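[1] What follows is a predicted structure for the sequence shown.
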Amino acid sequence: MEKRRRGKFVLIFGVVLLLAFALWFYLMSGQHKTKPPPPAEPVAAVAVKLQDVPVYIDALGTVTPTRSVTVVSQVDGILSSVEFKEGQHVSKGQVIARIDDRSLKAQLAVAKGTLAHDQAVLSNNQRDLTRFRELIKVGSTSQQTLDTQASLVQQQQGTVAADQGNVQNLEVQLSYCTILSPIDGVVGLRLVDPGNYVTNGSTTGIAVITQMTPATVVFAVPEDDLGSINQALARGTVTVLAYDRNKHNLLATGNLLALDNQVDISTGTIKVKAQFDDSGNALFPNQFVNARLKADTLSQAPVVPTTAIQHGSKGDFLFVVNGDKASLRNIKTGPAQGDVTAILDNGVKSGEQVITEGGDKLDDGSTVKVVAQ
């Protein structure tokens, strides 16, 4: 009985050993098999091109009118009429409002009458002085009488001069009753209605007239860009573009007009003013715009589609097609223009194929197949 158990145990052990050997042989023989190469990734690639790329300094700006004038009355009186429509374009010297002038006209008439009376008195005194000068020659009058008459003439001349000044002052005051536009521009909303009493001390005014053209835009740029701007000014006219709030539509093209004379130490920026001569109605006073100042131009710089550029922890990179492999290339990006971006520091060369689609699945050295260009 014991011999049977021992024989059965040996048989089972042999079977197990045989199976273990077979499994070992299977595993060892599988290691010598060659794994099939991974399939090539389909990608789209575009050749690197050379082109001139402008270098812009972007900033948020505000449209400022060339001139803005608050029209106020220079005399006290009733506003009898308003000669403009709100939003109307007016020319310099155009009548825009009238003040009741009847009181001033009456005062002017009195002043002219006084002037005429005093002029007549002066004329009579001058004739008497002439007669006294003839009489003194023949001894028919005294020197004292002659001197008194000469002083009287001088006194009357002073009176006439004062009367003339009073007349001129009232004429000026009367002219202020007709309010003229001091500039060419657009009238805003009416601030005072006809029939109200207006004074020359009011700061509200009757209306505000704004000169719309040429328009100017004021924006602030970092002080680090000051050197680039000065270099651009030294080369000649500096172009400034004004875009809408979303940077989609170009509103106007102008030129750099002036730099402020000091840096704002609280923000580290300096104010810049640009002028737009032919903006039409595209730029409106106090409107916010995106200003782009053209500081330089990169001549014949290599450019790639912006979609080819990827961003990693070590910086920007892209993949270049090298035969059937993808070669990872670290790059330094420059300014963008439209759908392309300039590459600096010789990161890529003209004619090289850069991968624009499918690059997110690649590693350095991955097998690729270009299916679109």
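    Alright, I've got the coordinates.
[2] switch to C-alpha atoms for all contacts and neighbour counts from now on
    Noted.
[3] Can you give me the buried ones in stretch 316-333?
    317-321, 325-328, 330-331, 333 (16 or more other CA atoms under 10 Å).
[4] How about residues contacting that stretch?
    45, 308-311, 315, 341-345, 347-348, 352-355, 359, 362-369 (CA atoms under 8 Å, 6 or more residues apart in numbering).
[5] In helices, which of those residues appear?
    The helices, defined by DSSP state H, take in nothing from these.
[6] ok, the spatially most central residue of the chain to L241 distance?
    In the chain, the centroid-proximal residue (CA atoms, centre = their mean) is V217; its distance is 3.0 Å. Distance of V217 to L241, given as CA to CA, to the nearest Å: 10 Å.
[7] Kindly report the same for S181.
    Applying CA to CA to S181 and L241 gives a distance of 32 Å.
[8] for K49, same thing?
    Applying CA to CA to K49 and L241 gives a distance of 26 Å.
[9] From the buried residues of stretch 316-333, pick the one nearest V153.
    Lowest distance from V153 to the buried residues of stretch 316-333 (CA to CA) belongs to T333, with 91.1 Å.
[10] helices or strands up against the helix or strand where the residue nearest to the centre of the chain lies?
    Here V217 sits within strand 215-222, counting by DSSP states H and E. Here strand 215-222 touches strand 49-64, strand 269-276, going by 3 or more CA pairs under 8 Å, 6 or more residues apart in numbering; DSSP states H and E.
[11] Between those, which one is closest to E171.
    strand 49-64 (36.9 Å).
[12] contact partners of the first helix or strand past that closest one going along the chain?
    Proceeding N to C from strand 49-64, the next assigned helix or strand is strand 67-71, under DSSP H and E. Strand 67-71 has contacts (CA under 8 Å, 6+ apart) with 181-182, 204-212.
[13] And stretch 202-214, end to end?
    End-to-end span of stretch 202-214 (CA to CA): 30 Å.
[14] Please spell out which residues along it are buried.
    205-214.
[15] quick one, strands of the stretch 51-200 of the chain?
    For the stretch 51-200 of the chain, the strands defined by DSSP state E, counting those that start in this stretch cover 67-71, 77-82, 89-90, 95-99, 178-180, 185-187, 197-198.
[16] another one to put next to it:
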Amino acid sequence: MSSEATNRPSQKLSRRGLRLTGIAVVTILVVTVVIGLIARATQAKSLKTWTQEQAVPTVAVVMPEPGKSGPVLDLPGQLQAYTRAPIYAQVSGYLKAWKTDIGTPVKAGELLGEISTPELDQQLQQTRADLASAKANADLAAVTAKRWQAMLVSDSVAQQDVDQRTADYTAKLAQMKAAQANVDRLEAAKAFARIVAPFDGVVTARDTDVGALINAGGGTGPELFVVSDIHKLRVYVQVPQRYGPSIRPGSSAVLTVPEYAGREFHAQVVALSNAVNATSGTTLVQLQVDNGGNQLMPGAYAHVRFDLPVDAAALRVPASSLIFDNAGLRVATLGTGGKVAFRKVSILFDYGKTVEIGSGLGADDRVIDSPPDGLKDGDAVKIATEDTMAKPHEKA
């Protein structure tokens, strides 16, 4: 009896322990499953939040800035002598001699060459002989008229005869003056046989030689010599119509030429054509540069740099902020509520890394730099902070 009573309580205890153990295991399993479900839900929510955050692009925003200095306009120019005179022959003949060659400095009136004029010399001799004959006839007519006037006092001759002798003297005197004028004309022409420099300068061309046949004529015949005054030079530049109003007489420019690399010459605007060439769309600007050392040569090519004035209304933005597509040239700005707003703009000047905007943008507009592809009007964006911008660098 005692052994059976002892076994019964132990069996009851073991069954109870097993039940408690089972309940504990089930509870643990349930808790584990619940924790797993909660963790998965939390992770899914976090992933959804992260995905939504990543769907909103992060952009860098810059503010338009006024220009601190004006644009630089670099244009090709042509150097010309301050004064250039092509020398043509005014009498025909043969070149007897030339006295100066190219590159020779000359003074005003200095002899450049001489023309032999045998035909003109013969004409001059003939006109001088005609003048002598006319003078003799005039002298004889004067004496005759004087005598007839003296005889008129004594009523020895008629008044009609005196008038005829006086008229003959007047005609002979006119013939003598005509002959004198003809001599003076040919002597003046003979003086042109001496070719002289019209002003102080340099002989920049000689297109004749001894024995060459010379034909008289202004711009029709060949140039015998060219004398140029190069103590100052004129510089001619074709300026685009857009920048014409920015360049006025008195404006300064910097001149560079290939033969003096790194050296600058200072020029000044002296005149403008005040007209636009319909073919090229440019206006002609004339500058003047000092050439006291005769280092610059007329006819040479030069680079002319204009430092244009600052446009107070113009704003500068990074060139990377520009968008050019089928909608035209635009920039993306950050509008109200962090939404994208596109603005159509026009460029005044391109500085490379930055551009000067002429219209379409205000000083208070926030411009998106390097806008991502696919950005549309009204899209929401986030502004990148310094920490955000540093993250890619830290990961790298």
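    Received it, and whenever you're ready, just let me know what you need. Note that this is a predicted model, so its numbers are computed, not measured.
[17] Quantitatively, what TM-score do the chains reach?
    With the length set by TM-score structural alignment, normalised by the length of structure 1, the two chains reach a TM-score of 0.63; 284 aligned residues with a CA RMSD of 4.1 Å.
[18] which residues does D290 of structure 2 contact?
    Contacts of D290 of structure 2 by CA under 8 Å, 6+ apart are 231-233, 266-267.
[19] ok, of those residues, which one's closest to A39 of structure 2?
    Nearest to A39 of structure 2 among the contacts of D290 of structure 2 is H266, at 78.0 Å by CA to CA.
[20] Greatest separation within the buried residues of stretch 316-333 of structure 1: which pair is it?
    K325 and T333 (23.2 Å).
[21] quick one: what's aligned to V238 of structure 1 in structure 2?
    Residue pairing (TM-score structural alignment): V238 of structure 1 is matched to S251 of structure 2.
[22] Ok, V153 of structure 1 next?
    V153 of structure 1 maps onto Y169 in structure 2, by TM-score structural alignment.
[23] For K12 of structure 2, what is the corresponding residue in structure 1?
    Using TM-score structural alignment, K12 of structure 2 has no partner in structure 1.
[24] how close does K12 of structure 2 sit to A24 of structure 2?
    With CA to CA as the criterion, K12 of structure 2 and A24 of structure 2 are 18 Å apart.
[25] try D207 of structure 2
    From D207 of structure 2 to A24 of structure 2 the distance is 123 Å (CA to CA).
[26] With P298 of structure 2 instead?
    109 Å.
[27] And the aligned partner of G211 of structure 2 in structure 1, how close does it get to D100 of structure 1?
    Structural alignment (TM-score structural alignment) places G211 of structure 2 against G195 in structure 1. Noted for G195 of structure 1: a distance of 10 Å to D100 of structure 1, by CA to CA.
[28] hey, what's in contact with both of those two?
    Counting by CA under 8 Å, 6+ apart, the shared contacts of G195 of structure 1 and D100 are 78-80.
[29] with the residues you listed in mind, which one is nearest to P222 of structure 1?
    Proximity of those to P222 of structure 1, judged by CA to CA, is greatest for L79, which lies at 49.7 Å.
[30] List the contacts of the closest one.
    So L79 of structure 1 contacts 97-100, 193-198 (CA under 8 Å, 6+ apart).
[31] how far away is it from R102 of structure 1?
    For L79 of structure 1 relative to R102 of structure 1 (CA to CA), the value is 12 Å.
[32] Pull up the overlap in contacts between the two.
    What both L79 of structure 1 and R102 touch, as defined by CA under 8 Å, 6+ apart, is an empty set.
[33] Around the counterpart of P76 of structure 2 in structure 1, count how many other residues there are.
    Counting by TM-score structural alignment, P76 of structure 2 lines up with L60 in structure 1. Residues near L60 of structure 1, counting by other CA atoms under 10 Å, number 17.
[34] Mind jotting down where the strands sit in the stretch 251-373 of structure 1?
    Per DSSP E, counting those that start in this stretch, the stretch 251-373 of structure 1 carries strands over the ranges 269-276, 288-305, 310-312, 315-322, 325-330, 332-337, 340-344, 353-357, 368-372.
[35] Just name the most buried of those.
    Each of these was scored by mean neighbour count; the highest is strand 353-357, a mean of 24, by mean count of other CA atoms under 10 Å.
[36] Give me the angle between that one and strand 315-322.
    Strand 353-357 of structure 1 runs at 110 degrees relative to strand 315-322, counting by axes from the mean of the first three to the mean of the last three CA atoms, to 10 degrees.
[37] Check which helices and strands strand 353-357 of structure 1 sits against.
    Using 3+ CA pairs under 8 Å, 6+ apart: strand 353-357 of structure 1 touches strand 41-47, strand 315-322.
[38] Mind checking those strands for the one nearest to S299 of structure 1?
    Closest among these, using CA to CA: strand 41-47, at 18.4 Å.
[39] Quick check: V46 of structure 1 touching V340?
    No. Using CA atoms under 8 Å, V46 of structure 1 makes no contact with V340, being 11.3 Å away.
[40] if I look at those two, which residues touch both of them?
    With CA under 8 Å, 6+ apart, V46 of structure 1 and V340 have common neighbours 304-305.
[41] remind me, longest helix of structure 2?
    helix 2-55.
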